[in-house]
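Undergrad: need a structure here:
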Amino acid sequence: MSHATPDLSFGDLTPEFMLDALDAAGLRADGRLMQLNSFENRVLMLHLEDAQFGSTAAVAKFYRPGRWTDAQILEEHGFAAELAAAEVPVAAPWMLAGGSTLFHYQGQRLAVTPRQGGRGPELEDPEVLRWIGRLLARLHAVGRQQPFAERLTWASAAPAQTARDWLIDHEAIPPEIAAGWDDAAQRCIAAIQAAFDSLPDLQLTRLHGDCHPGNILWTPDRGPHFVDLDDAVTGPVVQDLWMLLPGDPDAARHLLNAVLDGYEQIAEFDDRELRLIEPLRTMRMIHHSAWLARRWGDPAFPLAFPWFGTPNYWHDQVAKLREQLEAMRPRDAAPARMRDEDEVDFDGDGFA
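TA: Okay, here's the model as predicted:
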């Protein structure tokens, strides 16, 4: 994929460099560093020589240069601090040397949070799902207290349009497939926009933005807690619900009902937002393809996603987008709630 611009911006993140950066930020690590799963940023677990912030175990995130502005990152940090103050369990960044949660060191930017252990939630357990629903309602209650000024908004087809434009402009799709993919993508974008236009009074709020099961950790004593607000956005609250859903329609129906049962113990949910599940899923599919193409110059991506960019990949994407067109086809009315007897289409790939 020769269109990708080589990204060597993480090339200087040697263990020595990261330890020096942490030291400059006012944190003395004992030398034990373990890289954690993250493709967008470089994230590692570390141990401090003293518990100056109340914990010796911490997680450091080195942000990918050029992705977010300082203002956007600090807005994310501020949201995390608000959630923590409201006792919504999240890992809020520590204040580092210089009086900010975002520290600059030789062209790199980092933040550090306390380590919060846990395992993935048991999504087959209805009570776990209700607990997650209650927690999301509390997160959204904080989110509604004030708006984001810098973060992105997912309340129209604009993110999908931007992703489509980048892929076409950079000739990221094989020429023999590009026309078919673009036709399907453009029709999907029109359907996404129509879905949002059908809800002109849609309430928007600050969201987690990337609330898939991998970003929820569970401990038996404390239940669920959120990690990784890196993709916090403004949007409809269903954006933080649909990514929990598996691809199987019956499983998705039961899961969503349980989550909403918990959610509505704390806050009201606008059932009309169920119309947006498939448009949001489709938008993420287009966005995900562009994300992989944009990052292809990072050596970690070809190793992790060897199937990306092949003709088979793009043929599969064309088929999935066409399936999503049917899934997004307007019905006479949005279902009041996904009960067992309802016929609601949840086909498609959720990238969860």
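
Undergrad: can we go C-alpha only for contacts and neighbour counts from here?
TA: Noted.

Undergrad: Grab the nearest non-local neighbour of the most centrally placed residue in the chain.
TA: In the chain, the residue lying closest to the centroid (CA atoms, centre = their mean) is residue 210, at 2.1 Å. The spatial neighbour of residue 210 that comes closest, neighbours along the chain excluded (CA to CA, 6 or more residues apart in numbering), is residue 231 at 5.9 Å.

Undergrad: Quick check: which element contains the one you found?
TA: Residue 231 belongs to no helix or strand when assigned by DSSP states H and E.

Undergrad: Could you give the number of residues near residue 300?
TA: Neighbour count for residue 300, taken as other CA atoms under 10 Å: 12.

Undergrad: try residue 200
TA: 8.

Undergrad: Also residue 166?
TA: For residue 166, using other CA under 10 Å, the count is 17.

Undergrad: how about it, secondary structure?
TA: Taking DSSP: H, G, I helix; E, B strand; the rest coil as the rule, one finds residue 166 in the helix state.

Undergrad: ok, now which ones touch the closest residue to it other than its chain neighbours?
TA: Leaving aside its sequence neighbours, residue 166 sits nearest to residue 290 (CA to CA, 6+ apart; 7.0 Å). Residues near residue 290 by CA atoms under 8 Å, 6 or more residues apart in numbering: 163, 164, 166, 167.

Undergrad: Quick check: buried residues in the helix or strand containing residue 290?
TA: Applying DSSP H and E as the criterion places residue 290 in helix 277-294. Neighbour counts using 16 or more other CA atoms under 10 Å place 277-287, 289-294 of helix 277-294 among the buried residues.

Undergrad: Assumed residue 146 was part of a helix.
TA: No: Residue 146 sits outside any helix when classified using three-state DSSP, being coil.

Undergrad: Next, count neighbours for it.
TA: Around residue 146 there are 10 residues (other CA under 10 Å).

Undergrad: can you tell me how far it sits from residue 79?
TA: 10 Å (CA to CA, to the nearest Å).

Undergrad: could you pull out the strands for the stretch 101-250 of the chain?
TA: 103-105, 108-114, 205-207, 216-219, 223-226, 233-235 (DSSP state E, counting those that start in this stretch).

Undergrad: who's in contact with residue 23?
TA: By CA under 8 Å, 6+ apart, the neighbours of residue 23 are residue 29.

Undergrad: this one next, for a side-by-side:
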Amino acid sequence: MSDTAGTASDHPYSLLSPERVIDAVESLGYLSDYRLLALNSYENRVYQVGIEQSTPLIAKFYRPGRWSREAILEEHAFTAELAAAELPVVAPLAIDGATLHSDGDFYFALFERRGGRAPELDNLDNLHLLGKLLGRFHAQGAVRDFVARPALSWQQFGREAVDFVVANAVPADLREAYATVAEQLLAEIKPQLATQQQHFLRSHCDCHAGNILWRDERPLFVDFDDARMAPAIQDIWMLLSGNRDEQRRQLDEIVDGYQQFYHFDARQLALIEPLRTLRLIHHSAWIGRRWSDPAFPRAFSWYAQPRYWGDQILTLREQLAALHEPAITLQP
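TA: Below is the predicted model of the structure:
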């Protein structure tokens, strides 16, 4: 890793001590019982905070410098809008009318604690239900655009991500091979994404199994931190798994439910592999940009090994081949 990725001493959470977390929560009128549990989160810091004679709360501290206050408030407004439409989302608590609070350089929000199990995405009935809910999400998401939050873009998720990893993360002996296949992919993806730009809507944008909890026989959508303008298919493709035939059956169930509430543009199926490719590239850049945060080397120790980058080159070559294959289609 290049030194430009930073050092452990300058990561933004070095000053976020347990005492500071509790003080921030208590500043909003709660009395902590000092039980604090760090939850699994890398981009932000999320804690379960025990409250005297009450149910614990979830405190989310946003990574400094990532989102503006206006952008976070747009996320909160979107989840509140979805909740008002009786959609199963976890919206931040409004305390004296405010959902976003600050403690020094940190913005933070409080949420009710909501549990659940991992969704069974191989269950077609579950996928049909998810399709219905995503159709309702997107019907609401299409009502207006985000103003402070950016769109999912080729520039940020592709061009800037490739430039970063080539300059800072890929081992020197693999740099040319990585750059070559990455540039080929970027050239293929740019015009494909541009064709759907006018059809972007407010989306979750990170809609995978880890951000869906299953409780009381229904899904609960969490973590809208990545919400932005995006094509509708961005909230669908990560729910698919298995071989092509299995994915087609899954997609049919999702779209059948989806179209009960919102129109599905089948042309967006051609974006699945481009979006998958951008996610792969952006994920590598995301880890590298966060390397100064000690949580990242601990969780992603393989990132600094040549084998990871060799595997990435092979994966990207497979993606290049996938881009040249016919897009998946719905059952006639």
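
Undergrad: out of the strands of the stretch 101-250 of structure 1, which comes closest to residue 56 of structure 1?
TA: Proximity to residue 56 of structure 1 (CA to CA) singles out strand 108-114 among the strands of the stretch 101-250 of structure 1, at 8.1 Å.

Undergrad: Onto which residues of structure 2 does that closest one map?
TA: Counting by TM-score structural alignment, strand 108-114 of structure 1 lines up with residues 106-112 of structure 2.

Undergrad: Mean deviation, that stretch versus structure 1?
TA: Overlaying structure 1 shows stretch 106-112 of structure 2 at a mean distance of 1.1 Å from the equivalent residues (mean CA distance after the TM-score superposition for structure 1).

Undergrad: so how far is that stretch from its chain's centroid?
TA: 18 Å (CA atoms, centre = their mean, to the nearest Å).

Undergrad: residues making contact with it?
TA: Taking CA under 8 Å, 6+ apart as the rule, stretch 106-112 of structure 2 contacts 56-64, 69, 90-93, 99-102.

Undergrad: got it, and stretch 293-310 of structure 1?
TA: Against stretch 293-310 of structure 1 from outside (CA under 8 Å, 6+ apart): 1, 4, 5, 6, 7, 8, 39, 167, 172, 173, 292, 313.

Undergrad: Let's see that with 10 Å instead.
TA: Residues from elsewhere that reach stretch 293-310 of structure 1, judged by CA atoms under 10 Å, 6 or more residues apart in numbering: 1-11, 39-40, 163, 166-167, 170, 172-174, 287-290, 292, 313-314, 316.

Undergrad: List buried residues within the residues you listed.
TA: 4, 10, 40, 163, 166-167, 172-173, 287, 289-290, 292, 314.

Undergrad: Can you show me the helices along the stretch 151-300 of structure 2?
TA: For the stretch 151-300 of structure 2, the helices defined by DSSP state H, counting those that start in this stretch cover 154, 160-168, 172-194, 244-258, 272-289, 295-299.

Undergrad: Give me the range in structure 1 that the last one lines up against.
TA: The one in question is helix 295-299 of structure 2. By TM-score structural alignment, helix 295-299 of structure 2 lines up with residues 300-304 in structure 1.

Undergrad: how much does that stretch stray from structure 2?
TA: So stretch 300-304 of structure 1 averages 1.0 Å relative to structure 2 (mean CA distance after the TM-score superposition for structure 1).

Undergrad: Next: stretch 314-325 of structure 1.
TA: Relative to structure 2, stretch 314-325 of structure 1 is 0.9 Å off (mean CA distance after the TM-score superposition for structure 1).

Undergrad: and that stretch, which stretch of structure 2?
TA: Counting by TM-score structural alignment, stretch 314-325 of structure 1 corresponds to 309-320 in structure 2.

Undergrad: And the contacts of that stretch?
TA: Contacts of stretch 309-320 of structure 2 (CA under 10 Å, 6+ apart): 169-171, 174-175, 177-182, 184-186, 188-189, 273-274, 276-277, 280-281, 284, 302-303, 306-307, 321-323, 325.

Undergrad: how about that stretch: buried residues?
TA: Those would be 309, 310, 312, 313, 316, 317, 319, 320, for stretch 309-320 of structure 2 by 16+ other CA under 10 Å.

Undergrad: Of these, just say which sits nearest to residue 83 of structure 2.
TA: Once CA to CA is applied, the member of the buried residues of stretch 309-320 of structure 2 that ends up nearest residue 83 of structure 2 is residue 319, at 37.1 Å.

Undergrad: Looks like residue 142 of structure 1 contacts residue 79 (just checking).
TA: Yes: if you go by CA atoms under 10 Å, residue 142 of structure 1 and residue 79 touch, sitting 8.5 Å apart.

Undergrad: between those two, who's got more neighbours?
TA: Set residue 142 of structure 1 next to residue 79 and count neighbours by other CA under 10 Å: residue 79 wins out with 24 against 19.

Undergrad: Surely the more buried one forms part of a helix?
TA: Yes: counting by three-state DSSP, residue 79 of structure 1 is part of a helix.

Undergrad: What's it aligned with over in structure 2?
TA: That one, residue 79 of structure 1, aligns with residue 78 by TM-score structural alignment.

Undergrad: Likewise for residue 271 of structure 1?
TA: That one, residue 271 of structure 1, aligns with residue 266 by TM-score structural alignment.

Undergrad: for that match, what are its contacts?
TA: 233, 255, 328, 329, 330.

Undergrad: what do you get for residue 184 of structure 2?
TA: 316, 317, 320.

Undergrad: mind running it again at 8 Å?
TA: residue 320.

Undergrad: And residue 260 of structure 1, by the same measure?
TA: 130, 133, 269.

Undergrad: run the last query once more with 10 Å
TA: 129-130, 132-134, 136-137, 241, 267-269, 271, 337-338.

Undergrad: Next: residue 168 of structure 1.
TA: Here residue 168 of structure 1 is in contact with 178, 179, 181, 182, 290 (CA under 10 Å, 6+ apart).

Undergrad: what lines up against the first one once you look at structure 2?
TA: Under the alignment defined by TM-score structural alignment, residue 178 of structure 1 corresponds to residue 175 in structure 2.

Undergrad: Skipping adjacent residues, who's closest to that match in space?
TA: Counting by CA to CA, 6+ apart, the residue nearest residue 175 of structure 2 is residue 166, at 6.2 Å.

Undergrad: No more questions from me, cheers.
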